[in-house]
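In: Pasting the sequence and the predicted coordinates here, then a few questions.
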Amino acid sequence: MIEITSDNDLFTILKDNELVIVLFYANWCNPCRKMKKILKSIHDEFKMIRIITIDIERDSNLFLDNDINVIPMVHYYKKGHVFSKESGLKSSEYLRMNIEALIKIPLN
């Protein structure tokens, strides 16, 4: 799991990785900190997925460019395209279910 701070970093990661999960968060947000821990533990199970985090206070352009209006916000990408967007704290079981669904979608 890595932290990114620019649009270029996000574009490169989306271009170079088949499966990407992006967490938009803020350090002062307790549900965000919990979500970050959950995603870190999930990353250990799903090594083929690139999980990145974006601190909305460090780069407001990434926050605005991705139409984030609530945190935590998770975007699921497959082959550079958004598969799903979800807001709020989610359980590890729920996130695993979404990741498994993302993996099963055929590539075009």
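Out: Received it, and whenever you're ready, just let me know what you need. Residues are numbered from 1 along each chain as shown.

In: can we go C-alpha only for contacts and neighbour counts from here?
Out: Noted.

In: Could you report the separation of the residue nearest the centre of the chain from Leu102?
Out: Among the residues of the chain, the one closest to the centroid is Val22, at 1.7 Å (Cα atoms, centre = their mean). Distance of Val22 to Leu102, computed by Cα to Cα, to the nearest Å: 13 Å.

In: In addition, the following structure is provided for comparison:
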Amino acid sequence: MAIIDVKKTNFEKEVLGSSTPVLIDFFANWCMPCKMLAPIIQEISKEHNGLKVCRINVESEPELAEAFQIMSLPTLIYLKDGIVKEQSVGFCNKEVIKKMLKQ
């Protein structure tokens, strides 16, 4: 499944209104750990059917970053039924992300 760029205008539909679990990648273009994490997130999106993978650029969507109290990048947030189940701050490997998705 393709990674969806989420903005304030489509946040409710893509994230809160999703019938499937959602993994959100909060990132910034200047963030080197975010760039290192990007291929792993791409792999996760291809390997996990039934998971919606989204990304939010904190520079262009500061209100969404503030709503989730994002203080460091990258930050991954895993939601089910619009409720945060797991969160990871900083670069992490694929196994850590897979463990998050089991919650």
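Out: Perfect, I can see it now. Remember, predicted model here, so these are calculated numbers, not experimental data.

In: name the element the counterpart of the residue nearest to the centre of the first structure in the second structure belongs to?
Out: By TM-score structural alignment, Val22 of the first structure lines up with Ile24 in the second structure. With elements taken from DSSP states H and E, the one containing Ile24 of the second structure is strand 22-27.

In: That strand vs the first structure, average distance?
Out: Mean deviation of strand 22-27 of the second structure from its aligned counterpart in the first structure after superposition (mean Cα distance after the TM-score superposition for the first structure): 0.5 Å.

In: what does that strand rub up against?
Out: Identification of contacts with strand 22-27 of the second structure by Cα atoms under 8 Å, 6 or more residues apart in numbering yields 15, 34, 41, 51-58, 65, 70, 73-80.

In: For the first structure, just list every one of the helices.
Out: 7-16, 30-45, 60-65, 92-104 (DSSP state H).

In: In the second structure, what range does the shortest one match?
Out: Spelled out, it's helix 60-65 of the first structure. Counting by TM-score structural alignment, helix 60-65 of the first structure lines up with residues 62-67 of the second structure.

In: Report the mean deviation for that stretch after fitting onto the first structure.
Out: Stretch 62-67 of the second structure, aligned to the first structure and superposed, deviates on average by 1.1 Å (mean Cα distance after the TM-score superposition for the first structure).

In: Would you mind listing the buried residues in that stretch?
Out: Buried residues in stretch 62-67 of the second structure, counting neighbours by 16 or more other Cα atoms under 10 Å, are found at 64-65.

In: starting at the chain centroid, how far to it?
Out: In this view, stretch 62-67 of the second structure has its centroid 13 Å away from the chain centroid, taken as Cα atoms, centre = their mean, to the nearest Å.

In: Thanks a lot, catch you later.
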